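Q: Sharing a model that was predicted from the sequence below.
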Amino acid sequence: MKKLFILSVIVLSSAAAMAQSKVWKNDPAHSRLGFVVKHLTISEISGRFADFSVDVTTTKADYSDAQISVTAKVASIDTDIEARDNHLRSADFFDAEKYPVLTFKSIYLKKTGQNEGKLYGNLSFHGITKAVTLDVTYFGTVVNPMSKAETAGFKIKGTIKRSDFNLGANFPEAVISDNIQIIADVEFSPAK
């Protein structure tokens, strides 16, 4: 009888926790998953993945237990120059035909300030998965006057090495920097 009672408490506690979790999705019209890379050591070229989605599941208002999942279609890479975008999609770089999806899965989020934190997770693309750490800034939550939905805003920044992902291995750092800055600005609302 005691085992049945304990099992019932565990099941009910799990059900209550699941009922309190909230899933947030990014608003594509007000979100950008971008990157910046140095060219010839003298200029910066920026781009983005136009087709991406982010799901955040959390039970806490401060997002400290957030589980974050990002998926981007590699073929949606956009640097405003079609020839360059086609080259980036090719086997010289992302090989979008062979590796069509880029993903990020969070491990945990550590609060470092009132509205700042470190996001730890695994980034996967070009057939390689690496642990990454990203800086997160929370801008706040408001009710969007157009959609009437609760909306939260974040900026996520970090730096990865393209050599870690065997990206553009035939292009030396004097042509394309090894460091790639990730810059994402994202608005989220609860999923319907």
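A: In hand now; what should we look at? Numbering: from 1, shown residues only.
Q: contacts, neighbours, all on C-alpha from now
A: OK.
Q: For the residue nearest the centre of the chain, which non-adjacent residue is closest in space?
A: Closest residue to the average C-alpha location of the chain: residue 70 at 4.6 Å, with Cα atoms, centre = their mean. Spatially, and ignoring its direct neighbours in sequence, residue 70 is nearest to residue 54 (4.5 Å; Cα to Cα, 6 or more residues apart in numbering).
Q: And here is the other one:
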Amino acid sequence: EVEMRDNDLKSPNFFDVAKFPVITFKSTAIQPVGNNHYKLTGNLTMHGITNPVTMNLVYRGTIVNPMTKKDDAGFKLTGTINRTDFNIGTKYPSAMISDEVTIKADGEFAKLTKNAQ
């Protein structure tokens, strides 16, 4: 059942969300590697542990948002991390659950104006 899986992932067996409710990523560098493709480097904090990671970032283009009439830029982020580097699911060997975890995210970001708060 999905609820049982979700509760297990939230438990101290994995993410321990009661103790570590937030995952953060703070970028430190971005380097172009091709047309609209970049390497995004930063510090990922998860489960109370911070490690440097590098992700692939693709700029998907900019459009005028019909609701706000402002530019919105689209991005796709992909990468792989090792769950044991963050002390997640250490009771489970890689034969049961892969150590490698694929991250995929799509985002849309609005251009801020100078006077935006």
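A: Good, I have the coordinates. From a predicted model like this one, the values you see are computed outputs, not experimental measurements.
Q: Give me the TM-score for this pair.
A: The TM-score (TM-score structural alignment, normalised by the length of the second structure) is 0.91; 113 aligned residues with a Cα RMSD of 1.3 Å.
Q: What lines up with the residue nearest to the centre of the first structure in the second structure?
A: Under the alignment by TM-score structural alignment, residue 70 of the first structure pairs with no residue in the second structure.
Q: For residue 70 of the first structure, give its distance to residue 190 of the first structure.
A: From residue 70 of the first structure across to residue 190 of the first structure, the span is 16 Å (Cα to Cα, to the nearest Å).
Q: Next: residue 26 of the first structure.
A: For residue 26 of the first structure, the distance to residue 190 of the first structure - Cα to Cα - is 9 Å.
Q: for residue 109 of the first structure, same thing?
A: From residue 109 of the first structure to residue 190 of the first structure the distance is 19 Å (Cα to Cα).
Q: Those two: who's more crowded?
A: residue 109 (21 against 16; other Cα atoms under 10 Å).
Q: What is the equivalent residue in the second structure for the more buried one?
A: Residue 109 of the first structure maps onto residue 30 in the second structure, by TM-score structural alignment.
Q: Residue 39 is in contact with that match, correct?
A: Yes: under the criterion of Cα atoms under 8 Å, residue 30 of the second structure makes contact with residue 39 at 5.6 Å.
Q: Kindly name the residues of the first structure that line up with the top strand by length along the second structure.
A: Taking DSSP state E as the criterion, the second structure has its longest strand at strand 49-64. Under TM-score structural alignment, strand 49-64 of the second structure corresponds to residues 128-143 of the first structure.
Q: Which residues does that stretch contact?
A: Residues from elsewhere that reach stretch 128-143 of the first structure, judged by Cα atoms under 8 Å, 6 or more residues apart in numbering: 115-124, 149-160, 164-165.
Q: Quick one: the strands in the second structure, in order.
A: Under DSSP E, the second structure gives strands at 24-34, 37-46, 49-64, 71-82, 100-110.
Q: So which of those strands is nearest residue 2 of the second structure?
A: Of all the strands of the second structure, it is strand 100-110 that lies closest to residue 2 of the second structure, at 18.9 Å by Cα to Cα.
Q: What is the mean deviation of the closest one from its aligned residues in the first structure?
A: Strand 100-110 of the second structure differs from its equivalent in the first structure by a mean of 0.4 Å after superposition (mean Cα distance after the TM-score superposition for the first structure).
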